[in-house]
Each structure stands twice: as C-alpha cells, then as structure tokens.
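Peer 1: Dropping a prediction and its sequence here:
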Amino acid sequence: MNQPTRSLHYFFTGQPFSDGVRTTLAILLPALLLAQWGQFEVGLTIATGAVCVSVTDTPGPPAHRRNGMLAALGLVFGTALLTSVAATSGWLLGLEIGGLSFLLTMFLVWGARAGAVGTAGLLNVVLLLAHPPALGQALSHAGLLLLGGLWYAGLAVVAYQVRPYRPAQQALGECVHALARFLELKARFYNPATDLDDDYRRLVAQQVVVNEKQEATRDFLFRTRQIVNETTSTGRRLVLTFIETVDLYERITVSYYDYRTVREAFGASGVLLEVATLIRHIATELDHLGIAIQANRPYEGPGPDLTAEWGRLQARISTLKADSPAEGSPRVLQKILVNLRDIIRRVGNIRRYFDESLTANAPAPNRAADHARFVAHQEIERQALSQNFTLKSSVFRHSVRMMLACLAAFAVAEWLWHSRHNYWILMTVTIMLKPGFSLTRQRNTERIVGTLAGGALGAAMLWLVPWPYARFAVLVVFMVIAYSFQRTKYVVTVIFLTAYLLILFSFLGLNYLGVAEERIIDTLMGCAIAFGAGYFLFPNWESEQLTDLMAAALRANLAYLRQLASRLAGRPLPPNEYRLLRKAVYVSGANLAAAFQRMLTEPRSKQHRPSQIYEFVVLNHILSSNIAALTDTLRQAAPAVPPFPPESRRALTSALAGLQKSLARIAPAPAEPAPELGPAEPTVPVAPDDKLLLEQLTFLQKVSGDISRVTEVLVS
C-alpha cells in the first residue's frame, strides 16, 4: 500500500470523516424531511441549531463532549431569546453583540472546550441576524434551535453508545500515523544528499504533530473511566498499545548522532542509504498498523521481514571498514544497529494489539489513579473569570479585540448595507480573529483563497451538472468534505463550504452569481476587519511568548538531566516519575517548536532573532534526545551502578551548571540545589563502556554550553 492509498485509508476511517458525516446528516435530514411537508424554513432552523451545537463536539472523553453539548444547548436557547428581543432596536442589537462577543470569548479562560461553547453561542447570534424572528415568535424559534441541538447531541451520543471504542481507536491510529511519519523523517538524516538544517526543520515540525496526537490520545484514554477501569481485553489493549507507542517515540528520539560526522565517515560507502531504507520500511510497517487500529480491522500482515533485513544490514556493517581515521571503527553504526533492533522489537509489540490471547493475560496497566497524573486538569472555577479581567491576561485582550472587531463589523454593515449583510461580515470576523496574530493571518489567507476557489468550483459544478439529482449528490459530497476538514485543513473547508452553499442557493431559486459576488465582498471586508484588529488592537506576538516557552523547555530538560545525575549516583527513580519528566520534556519542546513556527509567519519586524531561536529549538531537541539515550543505557545496565570517574562527574556538573545559568538568564529565579553526584572513583580503571559514558556526558556538556551561548545572545 503506497503513501497516497494509506492517506486515503486514514481519512475515511478517521474521526474527522466520522464527524463530517454526522454533521452532514444532522443538517440535511431535518431540512429534507420538513421540506416534503412544506416546512423548509422550520427544518432550516432546526439544522441551524445542529450546526451550532456541533461546534462543541470536539474530540475528547465522552463525558466532556456530553457536558460541552449540554452547555451549548442552554446557551443557544438563551442567546436566541435575547437576540430576538434585541433585534427590535439597532442600538440594543449593537449592545448585545458587543457584550456577548466579549463575554463568550472570555470562556477561553476555562479551556478550549469551554471556548468552543462560547463560539457556539456567538455563532447562533450571528446566524440569527440573517432573519431575526418577530418578538411573538421568539420562544418557538428558540425551541426549534434547541430541538436541532438536541437532534445533533442525540446522534453523537447514540454513535458513541453503539461503538464506544471507535473514538479511542481512531485517536490511537492517528497517533501511530504521526509517529510513523516522524520515523520516516528520521531516515532523511542518513541520506547524505539531504540538507541537515532542512531535516531538522521537518523533524521539529513533526514533533509538534506527534505531541498533539499523543496528548489527544492520552486525554481520551486516561479520562474515559470505561477504558482505564475495565478489565476487558479491548480497553486493556488500547492502553497497553498507547504506552508502547510512547516508549517507541522515546526510542526513536534517543537515536541522535552527530549526523554530519557520520555522513563524512560513511557517506561514500553507501551503508547509510541502506540504514535509511530499513528505517523507511519500519515506518511503513508502523503506518499499516496504525491504519488497522484506526479502522478496527485485522492487521493485513505479515509485512516485510524486518528482522531479516536488519540481519543483512548487520552483516554489511560487520565487514565495513571506516574511511575516517577519526572514527577508527564503525562503532557508531553498531549503536545504530542496536537502536534499530529495539525499534523493530517495539513495533512487533504494537502488532500484539491484534492478538487478544496475548493481551488477555498481560499485566494490567496502572489504573485511573496513576493515569490521572498524566493528564492536565482544568476545573470550571467562577473566580477564574474575574481573575482574568486585566490587560496582562491574553484571553482578556483577545476578548476586547473580539468585541471591538464585532462592533466595527456590525457598524460597517449598518452603514453600507443597512443590515442586509451584517451576519456574513460578522461571521467572517468571529471565525477569522484568533488569539495570536499568526493564526489570524493564516486564517485570513485561507478564507480569501478558499472563498475565491470555492466560488469558482461551485459555479463550475452548476454549469457542468444541470441535473437536479446529480447536483444534490454533489452537494452532499461537498458538505461531507467541508465538515470533515474543519478542524484539520481550514482552506479545504472554505472551498467546499462556499461551493455547496452556491449549489444550495441555486435550489432555493436565488441568483447564485449575485450571491457569490456578495459573499466575496463580505468576506473581504470581514477579513480586513479581523486582520486589522489582530495587528493593531493589543497584538499578541509569538516572540513575546517565546521567553516563557524557552524557560519551560529549560526547566524540563534540567529536571530530566537531574534524574540522570541521580541515577548515576545510584538512586533509583520510579517508572511513573520518569514518565512524567519525559512527558514534560516532550510537551515543552513541542510547545516551543510550535510557537517558533508561528512566529515565522508574522511580520519580520516582529520576529526576535529567529536564527538564534531556531538554534535553541534544535539544541533543546538534541539535549533531550541525548539525556534520554543515556538514561536508557543506565536502565539497561541496571541493577549494576556504572563507575562514575572524576571526568564524568565534572562533565555532568558542568552541563547542569550551564543549563542553570541559561535558565537564570531567561527567567531569573532562586537557584535549586544540584543533586549529589556521589563520590568519584579515581582508582577504578576506565573500561570501554565507561569511556563511552564519558564521551556522551562530554557531548551533553558541549550542548549545554552551546545553549548557554545562544541564550546569552538572546537576552543581550
């Protein structure tokens, strides 16, 4: 199965496609059924309620999804009544839009799902502006919106009750898919023809995706009581397989080497290309496993014999003589071989997911009490709202920005179009304006490009497909595509959403060319308002956030290095404590890399030393990879404690001091005491393994020094 075919399999078996089909059904069925009885407007109102509630149905634990939809139902009903009353006066309507746009955006203080609930309420207000009901019809109209929301929520709950493990399997499959892509990118480092800087950029970008998928899967699995507390094989296999994927990610991450030196030494021999080929084959096998997990079907193995391929590579390396006198022997290739063997073994462990007999008697993973430590908790506290009423709060600044932008959009529509277009301009503003300027700019670009391309696509379909039933089939396909990509590729959503709306307007007897022209003008105006608000009103530049994210990454790596020092001193670390430290390193590194990528999309005048920050991001990745590699070496050597000669002690102490100094420059704080490293053993002969340990610690010392140098430039 080639890459495009695998991508199609992932799409059609993934959560986004399931959500797209469900949203399409929730919108179409009420409108179609009631249209048969001459009540199309009633059906359209019910469909509008379904659309609003669907905004809150983001991936996550079933209880959180249910609570989010219930909150959205109450908010949709309340805002419908309030808007019907406010619509009697333009001044009241403007006051409502200003107040609600601020208040509902402030819901972000309680997290992303609460923010989605606020978005659902604001979307309902905006859609009501198209045809506000008369005051006497306010209650019945709000009831129909509530009915539509209940209809969507019922569909979502029934889908989960019928197939309770599908969302978890889909999340785990996407996690494995992201990990396979990460491993595939690692293969590029062994190709002498690629540019290492470009390889690092790609790898760091994919690290962000892997972390996002792991966090989503962890959140779903460890917050779903039915999965973490039950003893059935399905729930156990899901948890065990996810834990194995996290360990595999660590194993892939620790495989860091001085790739420039490795290429110089072995590039001419051709063996590195063979290493890259084996890594790609492992990644492909992992991708096939991810598809099978996500689709909930048996694994179509056996795949290629990776062990035999590894054996051939081992034989090839054993006969290789290094060309570089600095290397002397292909020892680094032997380390690569050992690492690849372990990766192949762990991929085999993931394959065990499909064998119920193997997992039925496997030891159960730690239960909910332990799993709860690995997920972030955010309580709905009322005081959080008042505590964020300050310009120091990014949520407050964004809420003020949203309020002023919505009022400007409402005023423009009133002044130019006498309220005829106010809902579309307002909708564009509410969707386009994001907390960070980089995302606002990206959304604006995608909205404009998508609207123009979607208008052309819709007009082409109307011209090429004159038959009503064929047009309706195209309409349904476009709806599914539009709602399937709304959380992953926004530009695709805009293209197909615009196209299907034009087809829908043609069914309603409207002049679709006139509608397209109006929508394009309204979209451009809304994008201009959103862009201006994001740039001029309390702008949130990523460079201003990077200092905190860099400090968080340094703290995580410092704690990671301290646990290594404790292990070298002979003190054990409980497995869960180590996993928590490892998770902190991955999350902080991914957050830093994501913010850096967003900064690069901002105006150059707002970017602060991008070259140095990129160097810091790469060095942070190299540091955590090498700490993990050393920790894994010690874990394999347990229970024996390796000798700790003075040279190693000095290198580790210097590395710790370098990181502490870098952290003090970026975020001054009282210094934490360094861990005791234990007594030196100068009389112990330095064995080959000890020499290798010294080399690795010396490299950590060098990386720590490089980070210190970069931070000194950044704060100068």
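Peer 2: Okay, I see it. The model shown is predicted, which means the values in this text are computed figures rather than measured ones.
Peer 1: alpha carbons only for contacts and neighbour counts from here, please
Peer 2: Fine.
Peer 1: what does the helix or strand containing Leu580 contact?
Peer 2: Element membership for Leu580 (DSSP states H and E) is helix 575-599. Contact with helix 575-599 is made by 204-205, 207-208, 211, 374, 438-439, 541-543, 545-546, 549-550, 552-553, 556-557, 559-560, 563, 607, 613-614, 617, 620-621, 624, as judged by CA atoms under 8 Å, 6 or more residues apart in numbering.
Peer 1: again, 7 Å this time
Peer 2: When contacts are defined by CA atoms under 7 Å, 6 or more residues apart in numbering, helix 575-599 is touched by residues 204-205, 207-208, 211, 374, 438, 542-543, 546, 549-550, 552-553, 556-557, 560, 607, 617.
Peer 1: going on from it, what's the next piece of helix or strand?
Peer 2: Past helix 575-599, the next helix or strand by DSSP H and E is helix 610-637.
Peer 1: Which other helices and strands does that next one contact?
Peer 2: helix 233-254, helix 542-568, helix 688-715 (3 or more CA pairs under 7 Å, 6 or more residues apart in numbering; DSSP states H and E).
Peer 1: Next, format those helices as TSV and append mean neighbour count and distance to Thr601.
Peer 2: Converted to TSV, the helices and strands packed on helix 610-637 look like this (neighbours: other CA atoms under 10 Å; distance: least, CA to CA, whole Å):
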stretch	mean neighbour count	distance to Thr601
helix 233-254	20	27
helix 542-568	21	10
helix 688-715	18	20
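Peer 1: second one coming, line it up with the first:
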Amino acid sequence: MFKRFKNIINDTDFIKAWLLLFSIFVPVFFFYLVDAMPYGIAMALGVFLIAPSDIQGNLKHRFYGMVSAAILAVLGSLIGEITQFNLTLNLICLFLFVFFTASVAVYGFRASLVSFSGLLAIVLSYANFSKETGLGLHLLFLGLGCCWYILVSTLYIIIRPHSYIKRQLGNLANKTAQFLVLRQKIIEKPKNLTKYLEKQNQLHIEINELHESLRESLISNRKIYGQSNTNRRNLLIFTELIDIFEVALANPIDYNWLTDFKKTTPQIIKLFSELQSDLAKRLLHFSSYFLSEVKLDKKDGIRLKIKKLRDVLQNDSSLKSDIESKATLKTWFNQEISIYEKLSHIERIVLNLKSKDKLAKLTSKSINRFLTPVDYSFKVYKNQLSFKNIILRHALRLAVLMVLGVIVGKWFALQNAYWIVLTTLVILRPNFGLTKERSVKRILGTLLGGAIAFLIVYLFHDPILFLVLSMLCLVIAFTLIQKNYIGAAAFITLNVVFLYALLQPNVLSVIQYRLLDTVIGASLAFCGNFFLWPTWEHANYQKEVKEAIKGSLAYFNQIRKLYSTKNEVDDEYKLARKFAFITQGNLSAALQRMAQEPKSKQDAYQKLYKYTALNQTFISSLASLGNFINTHKTTQMSESFNFIASSIADNLTTTLQNLEGKSTRLVSKKETESLKNAYNDLSYSLNKLTLTQNETEKIQEAILIYEQMKWLYEISEKLKKIS
C-alpha cells in the first residue's frame, strides 16, 4: 500500500497538479492579503489557461510553445470579452478564432495543447472575470499569471532536471514488464491467444508513445543537460529497454506445437513460465526503483532458474530423440537469457559498475537521427489546407458547435451557459469513437461528482472545509485526467461546486445547471461528430496499413542485410525497427478507433483486423529472426534463403502496389517452381544437419531460419491476397 502511494505522489501528472495548485494559490493568497482579490483571480486564470501546454520533451519547443499559449490565451480573452456587446459580431469572431486556433493542431500534439489554451480562454471569457478590474488590467494580470507559471514550472525542471525522465523510464519498464507477463499468460493458456494479443496491441501503442517521449527528452535536450553521466546512463537504460521490448515481441514458437508439447512434457513449459514470470517481476522491480526510489534488490534468484532449465534441456530423456523440439526450446531459452542479460546490464548501469557502453561509437548527429522531426514552418500549414484533412474538418466542426452552444445558452438563458461550450470543447475529438466514450464518461463523472458534492454541502457548512476540499479536488482531477476520465470529471465537478459554495448559498441550483449544461454540451459533441463532416476510419485506414507494410518491409530488409554481412547492429537497423514498431502501433490504434464506431460504419473492420493481426505476427517473427542473428554466430547465407527472402519482399511490395491501386504482375509457374525448390533445399539442409551432426547451434539456426522464413512467406502471401 505504501509503495503504491509513493508511486502516485511521484507520478508526473500528480507533480504537475501540485505545481498548478501552488502557482494558483500564491497570487490568490497574496492579493487576498492586500485586498485586491480580482487581480489574484486574473493571475490564477492565466495559470489555469497555460498549464495544459506544459508538456515535457524538447525544452526549447516547450518554452516557445508555452509563450505561444500565453499569447493565444490573452488574445482569446480579449476577443471574447470585447465583442460581447453585439451577439452577431461575437459569434463571427468566435467562429473564426476557434477555427484558426484549432487548426494549429496540424503541427502535432504539442501544438494541439497550445491551441487548447487559446480555445479555453475564449470560452472562459463568457464568465466575464474582468468586471471588477476592467479589461485592460484583467488581461495584464492574466498574462502575468501565464509568465508566473512558466517561471515556476521551469524552475522545477532546473532544480530536478532528470526527475521526469526517471519517472518515464519507470513507466516504460512497467509497461514492458506487463508485455512480458502477457507472454507468460499465452504460454499458460494458449487457448486465450486472441484475447492476450489484443491486450498486447494496446500495450504496444502505449509503449510506442513512451519511446517517442523519452527519445525527445533524452536526445533533444543533450545540449542543455550536457554530456552528463546521469543523462548518459539514462540513455543507456532506455536503449536496453528498447532491446528488451524487441526480444519480448519475438515469437520463436508455433502455438499449435506448444499446445501439443505441453501435453507430453508439461514440466519443461512450467519452468519456462516461471522464468518468464521472474524476468517480468525483475523488470517491475526496476520500475519501482525509478518511480518510488525503492532500494535495488541485487538478489533475484533468476540465475538458479536459468541453471535448472539449462540442465533440464541438456539432460531430459524425452528430448534426445526429438531434435527439432530441443532446438526450438533452445532458441526460446536463449531469448530468455538475452532478456536477463539486458536486465543485468541495466542493474550495472544503475549501480555505476563498469559495463560496455553502447553509446561510445554514437555521435550527436547519429543519435539525433532517432528523433521524429517536427517542422513548424507555415509551409506545413499551407500544405494541410484541404477539406480532406482530419484536423481541419475537426476545427470547422468545433467552431460550428461552439457557436451553437453559445446560441443555445443565450436562447434558454441558462445559468453559467458557457459550461455548455466548455463541455463541448473538452469532449469533442477528431474521431467519433473517442468523442462517444468521453461524452458518456463526462456525464457519469458529473453525476457522481454532483451527488457527492450535494451530500458534503448538505451535511457541512464550513467555508474553510470547502476551500481545502476544492484545492485537493483540483489536484486529484488533474492527476486523473489522463488515467481515469470518469474520476477526473467527478473531481472537477466537486471542485466547481465547492468554489461556488463559498460564493453563494444555493448550491443545489449550481449542481442542477452543471449537470444540464454537461448533458447539452456532450450531446452537441456527440451529434456534431456524427452529422457534421464525420471522419470514419474505413475511409482512412489504408494509409495506416500502407505505412505498417512499409515498416515491416524496411525491418525485414535490414535483418536480411544483417544475416548477409554478419556485421554488428547499426543505426539503419535500429531506425527500421523503430519505424516498424511505430507504424504497427498506429495500425492497432486505427483498429481500436474503428471498433468504437457505429456498426454501420464498420464494414472494413474484419479486413483491418486481418491486416493488423498478420502484420503483428510478421513483426513478431522478424524480431525473433533478428534477435537470433544478432546474438549468434550464424553460417553463410544460402542462395535458397536469398531467393525466399526476395519472394517475401516481392509479396510486400505487391501488397503496397495493390493498396495504392497500381497494377501488379502475376507470379509465373516458373517462379512458383523455383520457390518450391528453394524450400526443398532448406528442408534438405535441415534434415541432413539433424541426421549427421550433433552441433546444437547449427541445428538451432537451421530450424529457426526454415520455420521463420516459411512463416514469413505465408504471412506475406496472406497480406498480398487480402490487399
């Protein structure tokens, strides 16, 4: 329980929430003491508006992003308040500002949060916070509040420059450990393979996001942090975690074989399962070390498990006559050894022991190649000006719905009608599925928060209690907003009700209008995403499929090159692997989005599911092949291997051409016969090797190469067929 609590208080969102509360509390308390509360509220509003744009990564981009958010916040507040004397003018300005500000999101995730600050500002301008100070002074202190938060959050980074990276490494270790746990569950219950693979796909998406975040933080900020020992160690740990994930993706096992083998020799599979469980627990222990700073336990007991399993594989009588099974198990065993070696390397890095430095040969130019480039030029925006662009359609939809929200609020003279527009803003997303999900969660959270708030306000009448609870609810809400949206919505409602309880006695009406406005705003978002220029996944999924196939082809070509040259893994291999992992994660995300859409819009779901499952299996097989070639001394590449590899590459290329609507040539009978001959040559080499030699390494290589190449070709054929 204590460790879990420590994980929470060390969480990135929790720390950011406390920074937000501190930045709000200080100016409010100061101006309360000097009897100038409206100025404190204006500064607090500035803090609240700019906080969403505070995301980690490249510190230069972070600073310019937050400055841009501050400018948009002041501009949005100015336009919103100065045009309220005329409803028509106000609605026109609202539409134009919302559309152009929301369209800034074409520059990526950071830009979308910068634009959110401006959008939030123009919505909150309808609350008329400038009544007591005048518009000029209100905007001045709002801008000062933005600057104050930039100063506070930047000072925290200067004081604890590596704390964010350490927490992200802990999160990455945790997610990777969960991936290992799913591998173990597949071994224990292979019948539930589909269920576990779906969970792996979700984890794959989350791990990709952490990889990208850490790449930007570790690599782009090297000039600021310098070549410090801490930064270098963090980068080394990150590379080891990426390698562990590649091995975790690798799949040297045919699950049909596993089911049959488990029936005859369950004790061996049990030992593998126990070893995988211990490896996952060890990685979770590293996660706790990074997140909660627990003492690193050097005794893990894994060495004994490895020794026991090695002895069984060498001496078990049932394996002496089954050479293929023994070779498959040996390959599987070597993969677990590879994970353990990487975990041991992380331990040595953490303990500052001497270890082989993988970064020794990497230059700054080489490392920077692993960053995803971001272009903030106007040319990018100009090139995206098309109605086909999802972000621009979303911006147009949002602008129309926010205008409708204001009209509804004015027409029915609702109390705090800007809550309608605010709800629409925070719920509406470019795709229907996420909007629907957030609409339901927002309403449920508001109902829950309203019910709890009513009970507390009804039972207690202490303003100090309401003030303390409102601050705590704000911290909890911002901590949960990315993890549990229902909980976040509930605590936001609690925060709002407690603040209003300090200002007016009739809290019940506040709760009623809060719920009513939330339902109206959520309904607008839901209907708008369905009827106003909707973006359905079946119209766009082929782009993700093509990128995923390109990623698999690039990864396959690098493995083929590695097997041919026998060189060490280079940057080109790692970049191809990164591209394959990211594009597969994007493909899985597209499948999830389509699954959330109405049944009538899921006509391509089965096809997309096949693409996702086949490409995931293809990458898993590639990871197994690449890991084996990288960690073993392999024989010379045969002509048969090269011919089959060319056939696989041709199939993937044909798949891409089919997806792009280009004509493709048919495979001739002669080529089909040549392929059969190549398989026969590989099979003959395998049989000859297992019958005449007792060299385990060569047997392993022969079986793995034959099985994986056969598997890869079959998958590439299926991909070509469904394209």
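Peer 2: Perfect, thanks for sending it. Nothing here was measured: the structure is a model prediction, and the numbers come from that model.
Peer 1: circling back: nearest to Val157 of structure 1, out of the helices and strands packed on helix 610-637 of structure 1?
Peer 2: helix 233-254 (19.2 Å; CA to CA).
Peer 1: residue boundaries of the strands in structure 2?
Peer 2: For structure 2, no strands are identified by DSSP state E.
Peer 1: residue farthest from the centroid of it?
Peer 2: For structure 2, the largest distance from the centre (CA atoms, centre = their mean) belongs to Thr692, which lies 50.0 Å off.
Peer 1: which position in structure 1 aligns with Thr653 of structure 2?
Peer 2: In structure 1, the residue paired with Thr653 of structure 2 is Gln660, using TM-score structural alignment.
Peer 1: before we move on, what about Arg215 of structure 2?
Peer 2: Per TM-score structural alignment, Arg215 of structure 2 is aligned with Arg218.
Peer 1: rewinding a little: buried residues in the helix holding Leu580 of structure 1, which are they?
Peer 2: By 16 or more other CA atoms under 10 Å, the buried positions in helix 575-599 of structure 1 come out as 581-599.
Peer 1: Ok, stretch 109-123 of structure 1 next?
Peer 2: Buried residues in stretch 109-123 of structure 1 (16+ other CA under 10 Å): 109-110, 113-123.
Peer 1: Take those residues and keep only those in helices.
Peer 2: Using DSSP state H, the members of those that fall in helices are 113-123.
Peer 1: Any chance of these in a markdown table with distance to Ala640 of structure 1 as columns?
Peer 2: Shown next, in a markdown table, are these (distance: CA to CA, whole Å):
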| residue | distance to Ala640 of structure 1 |
| --- | --- |
| Arg113 | 48 |
| Ala114 | 50 |
| Gly115 | 51 |
| Ala116 | 52 |
| Val117 | 55 |
| Gly118 | 56 |
| Thr119 | 57 |
| Ala120 | 58 |
| Gly121 | 61 |
| Leu122 | 62 |
| Leu123 | 62 |
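Peer 1: Closest to Glu712 of structure 1 out of those residues?
Peer 2: Gly115 (38.2 Å).
Peer 1: Counterpart of Leu172 of structure 1 over in structure 2?
Peer 2: By TM-score structural alignment, Leu172 of structure 1 lines up with Leu169.
Peer 1: Name the nearest residue to Thr224 of structure 1, sequence neighbours excluded.
Peer 2: Pro61 (5.6 Å; CA to CA, 6 or more residues apart in numbering).
Peer 1: hey, where'd the helices end up in the stretch 1-150 of structure 1?
Peer 2: 3-13, 15-36, 40-54, 62-86, 90-105, 112-128, 138-162 (DSSP state H, counting those that start in this stretch).
Peer 1: Check the mean deviation of the last one from structure 2.
Peer 2: Average distance between helix 138-162 of structure 1 and its aligned residues in structure 2, after superposition and using mean CA distance after the TM-score superposition for structure 1, equals 0.9 Å.
Peer 1: now swap in the third one and tell me
Peer 2: Aligned to structure 2 and superposed, helix 40-54 of structure 1 gives a mean residue distance of 1.4 Å (mean CA distance after the TM-score superposition for structure 1).
Peer 1: Can you check which part of structure 2 that helix sits on?
Peer 2: Going by TM-score structural alignment: helix 40-54 of structure 1 matches residues 37-51.
Peer 1: can you give me the offset of that stretch from its chain's centre?
Peer 2: Offset of stretch 37-51 of structure 2 from its chain centre (CA atoms, centre = their mean, to the nearest Å): 31 Å.
Peer 1: got it, and stretch 293-310 of structure 2?
Peer 2: Here stretch 293-310 of structure 2 is found 30 Å from its chain centre; the criterion is CA atoms, centre = their mean.
Peer 1: Give me the residues contacting that stretch.
Peer 2: By CA under 7 Å, 6+ apart, stretch 293-310 of structure 2 touches 271, 275, 278, 288-289.
Peer 1: is it possible to export these to a markdown table including distance to Leu329 of structure 2 and neighbour count?
Peer 2: Converted to a markdown table, the contacts of stretch 293-310 of structure 2 look like this (distance: CA to CA, whole Å; neighbours: other CA atoms under 10 Å):
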| residue | distance to Leu329 of structure 2 | neighbour count |
| --- | --- | --- |
| Leu271 | 11 | 16 |
| Leu275 | 13 | 24 |
| Asp278 | 18 | 19 |
| Ser288 | 32 | 23 |
| Tyr289 | 33 | 20 |
